[in-house]
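A.B. asks: Test case, fold it:
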Amino acid sequence: MDISASQFRLLKMMDEIEDHAIILLDKEGNVESWNKGAYKIKGYLAQEIIGKNFRLFYPEADRQLGLPTRLLTEAFTTGKACHEGWRLRKDGSRFWGLITITAVHDENGTVVGFAKITRDLTERIQAENTIKKHVLELESQNKQLEHFVYIASHDLQEPLLNVNNFVELFQLEYAELFDETANMYLDVINQSTERMRNLIKGLLDYSRLDKEKCLSTVNCHQLIETLLKDLATTIALAGATIHYTDLPTITAYPIELRQLFQNLIGNAIKFRKVNTAPEIDISAEKCTSGWKFAVRDNGIGIDPLFKDQIFLIFRRLHERDRYEGNGIGLAYCKKIVEMHGGELMVESIPNKGSSFYFIIPDGHAQSL
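C.D. replies: Presented below is the predicted three-dimensional model:
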């Protein structure tokens, strides 16, 4: 195949391309060729645009700033110029174009013109702008929700405190007038307001999770040792035994990780079988995505019907007179694990025990 035939085939191939505008410009930027992609993207027929300057593709503001000239100068000087921005179609509508202008040289190395390739990225930029808009809206809604929770929590605390204070004064000043039933009513009021205060505090703490936290290196073995010392009284009263060995050092949020283990251990102790001492085993193993932790117990277990509901905030499966609490603990644990990029899971057999698993991904983990 001779050279002229090769050139003809190349030009024909370029002309048939529809997803890129491929045009040739002379040294002044006048259009010399026009392919199907150029027509599809810009809207001009070849006979309407050949001979005209490529500057008309640019908005007036860019022309005033000399952008087309700067791009030609850069391509002339360095061999190539790239730019991304708004361009104009024949009908005056805008599209977001990614353009590359490449200098074309003759056999002596002299610049004789330019090849300009344009790609229409309007859909991409619109999608990016839509995502940015949704992110900003979501951030605004989250801030409003956080503000509401904060204000509501503090505003609700004050009347509850007043109720508690006046009930105590009432009991103190009029104690001789109350019979057993009246004292029971006042005790119920006290218990209810205290439970409400705990619920509000739990909700406020839950809303504050994942706010300006700092990752640091955490020795999980030392963390559990310290935690068990702090829980010594609770563990002794329950007669619990806790096993843990070879726990790793990871990169995590230390305070939140401690709260996670404290809640899981606390639940294992709380939801124990009658006349059975709690046995709790804490372990970790390296997996493909990081470290997989497990907290296993021999407690009352969880009915499979409620396995997915236990992680919902304020969701309780038992009466308060049997197991105290406000239904926030496992929701708190789930959010802490998700803060680390992991997932909290549970396997359980009623009256046999439960095993809670969570993974700290590699982005937050390091081996010993």
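
A.B. asks: going forward, measure contacts and count neighbours with C-alpha atoms only.
C.D. replies: Will do.

A.B. asks: Now whichever strand or helix holds Ala236: buried residues?
C.D. replies: Per DSSP states H and E: Ala236 is located in helix 232-238. Within helix 232-238, the residues scored as buried using 16 or more other Cα atoms under 10 Å are Ile235.

A.B. asks: centre of the chain versus it, how much separation?
C.D. replies: Helix 232-238 sits 38 Å away from the centroid of its parent chain (Cα atoms, centre = their mean, to the nearest Å).

A.B. asks: can you pull out the strands in the stretch 51-200 of the chain?
C.D. replies: Assignment of strands within the stretch 51-200 of the chain using DSSP state E, counting those that start in this stretch yields the ranges 80-88, 94-105, 111-120.

A.B. asks: which helices and strands sit right next to the lengthiest helix in the chain?
C.D. replies: Assignment by DSSP state H gives helix 122-173 as the longest helix of the chain. If contacts are counted by 3 or more Cα pairs under 8 Å, 6 or more residues apart in numbering; DSSP states H and E, helix 122-173 sits against strand 94-105, helix 180-208.

A.B. asks: Could you also give me the structure for this second sequence? I'd like to compare it with the first:
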Amino acid sequence: KDGAISRAELESSVIHPEDLASFRSEMECSIESGLLDEMTLRILRSDGEVGWVQVSGRFEYDADGTPRKLIGVARDITSERRAEAALRRSESRLRRLVESGIIGVMYWDLDGSVLDANNEFLKMVGFTRGELENGDIDWRAITPPEWQSADAHGIGQLLNVGKMEPFEKEYVRKDGTRVPVLLAGAMFEDSVRQGVILVQDITARKDAERELNKTNDALRRANADLEQFAYSASHDLKEPLRMVGAFSQLLQRRYQGKLDGKADEYLSFCVEGVHRMEDLIRDLLAFTQAAMPSERFAVPPVDTVAVLGRALENLQASIEETDAVVTHDTLPSLQVEAIHLQQLFQNLIGNAIKYRKLTEIPRVHISCARENGAFIVSVRDNGLGIDSRYKDQIFGLFKRLKDSADTTGTGIGLAICQKLVERYNGRIWVDSEVGAGSTFHVLFPFEQEVTAASST
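C.D. replies: Just a heads-up that it's a prediction; the model follows:
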């Protein structure tokens, strides 16, 4: 405020109440000396905010020595004080971080010296604070030879751009053991040789990665052993079956009609039993392969209509035998292995024909819809339908409906479908009502758009 102001006004409306006592004391001392030394006060500003000023001046006296007025200068230092307060808050937060023990902090020099460090860093490398203060820690000396090139790259970044991208390395502890760490750092703004490094101990993460790798290796070996066992078991079981089947058929051809009716019936049972066992072994092998965990690679889109066509070719005999009608909408290309998609179509369409109504021509329709970033392939039929009590059970091994128009089959087809779909992180379910047919839905969780193929 320019111009003169009375002391009473100054004390009542300008100076902050908490600073009045020190102001009055300083004034009394200054009256005797004639000079008001520089002092800092809080003031109440006209906008209601609290400000800071630095005040200094000298007194003028009347002829009798009575102080008449103070001529002084007040400099507004509010912005400086606020900056100092912000700096103190920042330093306090940094100090809490450094002392928290969450992460190691190390101040370094290019010559290898560790200028200072917090307790967490010292604990990582196994040194004491006394050894730090004696200059016994050299960050270059505790870096193994194989990590020195990574260090050099990081130092290059610091010198060029003032900061270092995080990278992993190891330090050699005082006892000779090693600690894996993740580093990030920056140069000091006022220095071309010194900076700060933040150090995170990643021992737990590395241990977890090693355990995971060991588990994955064991799983891969177990999968390979399981696959080999499945093939071996399949071969070992098929060979005696082939022999039984061959001799049963030979007996059937040679003695058909030459023995009594019961003998012919028994031979037929033998031949049919061999065929069913062969089908069972084949489907069990297919189920084992479908259930085998596999690494997921990017699969190129396949022509869904072409794959469906191959599945229908394999079902041609049952389609012609039952006069089944199979139709489909416009179908998009799907990122699924062609052989897996073909197996799905064959099993679902084959089941639709098998579980048909004897009084109607079986009709099967295939469609595909996009929903929430996924493709849902649906296979709808006009067959017998499924009781709601069995909607979940049918996806288990050896589960078959008793009212099938065709008594053949192993009861493994839908279990194979479920395992195949799970390989793609998808799911399969059925909507059905007894007597009203069934619709099997297969969801494949894909995000990208694909090209659609024509419908028939």
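
A.B. asks: now the helix or strand harbouring Glu84 of the second structure and strand 194-201, what's the angle there?
C.D. replies: Glu84 of the second structure belongs to helix 78-100 when assigned by DSSP H and E. Helix 78-100 of the second structure and strand 194-201 are oriented at 40 degrees to each other (axes from the mean of the first three to the mean of the last three Cα atoms, to 10 degrees).

A.B. asks: Give me whichever of the helices and strands packed on helix 122-173 of the first structure is most buried.
C.D. replies: Mean neighbour count (mean count of other Cα atoms under 10 Å) peaks for strand 94-105 among these, with a mean of 20.

A.B. asks: Can you state the mean residue-to-residue distance of it versus the second structure?
C.D. replies: With mean Cα distance after the TM-score superposition for the first structure, strand 94-105 of the first structure departs from the second structure by a mean of 2.8 Å once superposed.

A.B. asks: go on, stretch 199-207 of the first structure?
C.D. replies: Stretch 199-207 of the first structure: mean distance to aligned residues in the second structure after superposition is 2.4 Å, counting by mean Cα distance after the TM-score superposition for the first structure.

A.B. asks: Just checking the distance from that stretch to the centre of its chain.
C.D. replies: Stretch 199-207 of the first structure sits 21 Å away from the centroid of its parent chain (Cα atoms, centre = their mean).

A.B. asks: outside of it, which residues touch it?
C.D. replies: Stretch 199-207 of the first structure has contacts (Cα atoms under 8 Å, 6 or more residues apart in numbering) with Glu146, Val149, Tyr150, Ser153, Leu156, Gln157, Asn326, Ile328, Tyr332.

A.B. asks: Stretch 189-198 of the first structure too?
C.D. replies: For stretch 189-198 of the first structure, contacts defined as Cα under 8 Å, 6+ apart pick out Gln157, Leu160, Val163, Asn164, Val167, Asn326.

A.B. asks: of those, buried ones?
C.D. replies: Gln157, Leu160, Asn164, Val167, Asn326.

A.B. asks: quick revisit: okay, buried residues for the helix holding Glu84 of the second structure please.
C.D. replies: Thr78, Val98, Glu99.

A.B. asks: Go through those residues and name the one nearest Asp109 of the second structure.
C.D. replies: Of all these, Asp109 of the second structure sits closest to Val98, with 18.5 Å by Cα to Cα.

A.B. asks: That closest one against Tyr107, yeah?
C.D. replies: No - using Cα atoms under 8 Å, Val98 of the second structure is not in contact with Tyr107, being 11.3 Å away.

A.B. asks: which bit of the first structure covers the helix or strand hosting Gln54 of the second structure?
C.D. replies: With secondary structure defined by DSSP H and E, Gln54 of the second structure is part of strand 50-61. Mapped onto the first structure using TM-score structural alignment, strand 50-61 of the second structure spans no residues at all.
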